[in-house]
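my questions concern the predicted model and sequence given below.
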Amino acid sequence: MIVRIMGEGQWKLADSHFAELNALDDELLAETEAGDEPGFRRTLGALLDAVRRLGEPLPDDALEPSELILPSPDASLDEVRAMLSDGGLIPG
């Protein structure tokens, strides 16, 4: 799976990491819906850190289609709320 972090680049992650990312996404969705700014910041950071830790960065000149697009680390609660679907940022 190719994941893009807006403003940073793309990472290639094995599908086996989907469950870990999805658990963080579920937390982020709950915190966003509750308006929990500190929790939102913490979980967004953890989600992006997990992508960076588990994934292999693609070269800057690579333009692969992203299967998942995540917000930048400095995205606001409202910006992320606008990106969310019923299931969060990560479908499934």
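Received the coordinates, thanks.

from here on, just use CA atoms for contacts and neighbour counts.
OK.

how near is Gly12 to Val80?
If you look again at residue 12, you'll see it is Lys, not Gly. In this view, Lys12 and Val80 are 22 Å apart by Cα to Cα, to the nearest Å.

second structure for comparison follows:
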Amino acid sequence: MIVRIMGEGQVKLADSHFAELNRLDDELLAELEQGDEPGFRRTLAALLARVREVGEPLPDDVLEPSELILPGPDATLAEVKAMLGDEGLIPGLPG
């Protein structure tokens, strides 16, 4: 799956990583609903760090259709709430 981090670029993620990423997404969703700014910042940073760690960066001159778009590290609570679907930022498991 191709994932875009806004303001950074795209990475290719194997489906095997989505269970872990969904757990972080669930935490992020709970923190958003509670208005927990420190928790939101911490979990968003952890989610993006994990995507960068396990993902394979695509070259800057390659633009693939992104199947998933994640907010950048400086996104606000309000911006991320606007991006959310019914299942959070990372809907279900692919496949």
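Nice, I can see it. Small disclaimer: the values here were computed from a predicted structure and weren't measured.

TM-score for this pair?
Overlay of the two chains. TM-score (TM-score structural alignment, normalised by the length of the first structure): 0.98; 92 aligned residues with a Cα RMSD of 0.5 Å.

so which residues of the first structure form strands?
With DSSP state E as the criterion, the first structure has strands at 2-5, 9-12, 56-57, 68-70.

which of those strands sits closest to Glu33 of the first structure?
Closest approach to Glu33 of the first structure among the strands of the first structure (Cα to Cα): strand 68-70, 17.1 Å.

for that closest one, name the packing helices and strands.
Strand 68-70 of the first structure sits against strand 2-5, with contacts defined as 3 or more Cα pairs under 8 Å, 6 or more residues apart in numbering; DSSP states H and E.

which strands or helices does the strand it packs on pack on?
Under the contact definition 3+ Cα pairs under 8 Å, 6+ apart, strand 2-5 of the first structure sits against strand 9-12, strand 68-70.

so who does the residue of the first structure most remote from its centre touch?
Centroid-distance maximum for the first structure: Asp61 at 21.2 Å, with Cα atoms, centre = their mean. Taking Cα atoms under 8 Å, 6 or more residues apart in numbering, we find Asp61 of the first structure in contact with no residue.

next one: it from Leu47 of the first structure, what distance?
Using Cα to Cα, Asp61 of the first structure is found at 24 Å from Leu47 of the first structure.

Arg41 of the first structure too?
Per Cα to Cα, Arg41 of the first structure is found 10 Å from Leu47 of the first structure.

who has more neighbours out of those two?
Neighbours were counted for Arg41 of the first structure and for Leu47 using other Cα atoms under 10 Å; Leu47 has more, 21 against 18.

what separation do you get for the closest residue to the more buried one other than its chain neighbours and Leu63 of the first structure?
Distances taken as Cα to Cα, 6 or more residues apart in numbering place Leu24 nearest to Leu47 of the first structure, at 5.9 Å, with adjacent residues excluded. For Leu24 of the first structure, the distance to Leu63 of the first structure equals 26 Å [Cα to Cα].
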